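Visitor: sequence first, predicted model second:
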Amino acid sequence: MSKNITPYKDSELGKKEQVTQMFDTISGKYDNLNRVISFGIDIKWRNKVLKIVSDKKPQTVLDIATGTGDLAILMTKTSATKIIGLDISSGMLEVGKQKIEHLNLSNKIEMVLGDSENIPYSDNYFDAITVAFGVRNFETLEKGLSEILRVLKPGGVFVILETSVPTRFPFKQGYYFYTKNILPLIGKLFSKDKVAYSYLSESASVFQHGEALNNILRKVGFIE
């Protein structure tokens, strides 16, 4: 079991409420900052998710922890006729809605305020579900994954896009140096919330990945 990392160490709020507060605060700067701290690689990663989902020719797609809608917008390149972007942060959703309106995609994408651990849709509803850089923010990972399995159609596709710590030298050492020393400085320049990007790097470093995540997916029922 990984540590339950929260954005604000001294806050009495639960993780879910803290994450909502954090993303509401940084929503206006989030897109530009992400491009900088990932050196634009996040765009390449999202395109890989697009390829996986496109190959399944879905009609309905749910993008969980959609944030400002980058991945939901990409999903318009699939065969999907209904795309839902779900997030608990109204601030992030508002930025996403503005982007979607600017791209004239409001008729294809619906941005919904909602909780990934209590998804407001019926069983077996979606052909494809994606989560980009979001599962590590779930308050209860197993509950969130169980909800995703519930609303995913049998035979549907579920894609998690997430960062993890490199295991090989010198990439591992470089990663820790960058996330501990450089990333928080960049975050302070872009965001008025000084702890936000420290949390994002810390939560990524302790999040379970590889076989550890597979074991959780197996327990929930995604993997037999």
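Guide: Alright, I've got the coordinates. Residues are numbered from 1 along each chain as shown.

Visitor: for the rest of this, base every contact and every neighbour count on C-alpha atoms.
Guide: Will do.

Visitor: quick one: secondary structure of residue 9?
Guide: On the three-state scheme (DSSP: H, G, I helix; E, B strand; the rest coil), residue 9 is labelled coil.

Visitor: identify the residues contacting it.
Guide: Listed by C-alpha atoms under 8 Å, 6 or more residues apart in numbering, the contact set of residue 9 is empty.

Visitor: okay, which residue is most central for the chain?
Guide: By C-alpha atoms, centre = their mean, the chain has its centre lying nearest to residue 134, at 2.6 Å.

Visitor: identify the single longest strand in the protein, thanks.
Guide: strand 152-161 (DSSP state E).

Visitor: name the residues that touch the helix or strand following that one?
Guide: On the C-terminal side of strand 152-161, the closest following helix or strand by DSSP states H and E is helix 171-177. With contacts defined as C-alpha under 8 Å, 6+ apart, helix 171-177 is touched by 165, 166.

Visitor: rewinding a little: once you drop chain neighbours, what's closest to the residue nearest to the centre of the chain?
Guide: In space, and not counting its chain neighbours, residue 134 is closest to residue 65: 5.4 Å by C-alpha to C-alpha, 6 or more residues apart in numbering.

Visitor: want to compare, so here's the second one:
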Amino acid sequence: MSNESSTVKPYSQEGTKKEQVADMFNNISKTYDLLNRFMTLGIDIIWRKKAIKSLKDLSPQLMLDVATGTGDFALEALRILKPKKIIGVDISQGMLDVAKEKIKKNNLQNTFEVQLGDSENLPFPDEMFDAVTVAFGVRNFENLEKGLSDIMRVLKPGGRAVVLELSNPTAFPIKQLFHLYFHKFTPAMGKLISKDHRAYEYLPESVAKFPDGNRFAEITKKAGFSHCKVRPQTFGFCTIYECYKS
């Protein structure tokens, strides 16, 4: 299934969305964590904890973190859920290099490993993981349904995928404030701090085109999930999706 978000690319030049997303994250990897905290006013930390706690009843032992980036979501999952192991996969080597520094610093080599890989063509066998997590990554997929189908494939029966993603508030005046913040302020700060202004113009564009809320839940069902809980956070700025595999 194609959707509007698959047509939004970080840069205007030739190349697939996947290639451009990898280039973009390689470009901003050194300042990504700083900008993430700044742009969300630190609220993303609360969102991450809430999303991970939704897996507590499952007590997953082997987890996959898709689009792991600099590893923050996986590190939080290790602290809260204490699984035996988490594997993180990402298409950006620059982001993974930052994650590797955190793994080494925290002496987590035995419980958290990262590898370069395509989120829509995961390099793992069927039904391998108890749980899969994705934080702020699915809107960067080139083919959303294909990526979700592959997450479904590597999940064990009875497993769960938890997706955390930015969404579009609809209530006045939150909608208008959100638009001003993400379409004007965020690109300006991104340009100042990361020197890649286009990366932070892509952010609001990709959020605006992303099929959030119940539309996303419908796509998860087409990908094979039995059902999906939709949990909006902070006036609809962000949404936690709990996707269940029968």
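Guide: Received, thanks. In this text the structure is predicted, and so the values were computed from the model without any measurement.

Visitor: quick one: the residue nearest to the centre of the first structure and residue 64 touch, right?
Guide: Yes: contact criterion C-alpha atoms under 8 Å: residue 134 of the first structure and residue 64 qualify, at 7.4 Å.

Visitor: hang on, the earlier thing: tell me which residue of the second structure lines up with the residue nearest to residue 134 of the first structure.
Guide: Under the alignment (TM-score structural alignment), residue 65 of the first structure pairs with residue 67 of the second structure.

Visitor: check contacts around its match.
Guide: 88, 89, 90, 91, 119, 134, 135, 137, 138.

Visitor: map the fourth one across to the first structure for me.
Guide: When the two structures are superposed using TM-score structural alignment, residue 91 of the second structure falls opposite residue 88 in the first structure.

Visitor: same question for the last one.
Guide: In the first structure, the residue equivalent to residue 138 of the second structure is residue 135, according to TM-score structural alignment.

Visitor: and stretch 196-215 of the second structure, which residues are buried?
Guide: For stretch 196-215 of the second structure, a neighbour-count test (16 or more other C-alpha atoms under 10 Å) marks 197-213 as buried.

Visitor: next step: these restricted to helices.
Guide: 197-209 (DSSP state H).

Visitor: can you give me the buried ones in the helix or strand residue 188 of the first structure falls within?
Guide: Assessed by DSSP H and E, residue 188 of the first structure sits inside helix 183-190. For helix 183-190 of the first structure, the neighbour count (16+ other C-alpha under 10 Å) marks 183, 184, 185, 187, 190 as buried.

Visitor: the last one -> the second structure?
Guide: The one in question is residue 190 of the first structure. In the second structure, residue 190 of the first structure lands on residue 193 (TM-score structural alignment).

Visitor: doesn't residue 31 make contact with its match?
Guide: Yes: here residue 193 of the second structure reaches residue 31: they are 7.2 Å apart, a contact under C-alpha under 8 Å.

Visitor: without its sequence neighbours, what residue ends up closest to residue 183 of the second structure?
Guide: residue 204 (5.9 Å).

Visitor: and the one you found, how far is that from residue 43 of the second structure?
Guide: According to C-alpha to C-alpha, to the nearest Å, residue 204 of the second structure stands 17 Å off from residue 43 of the second structure.
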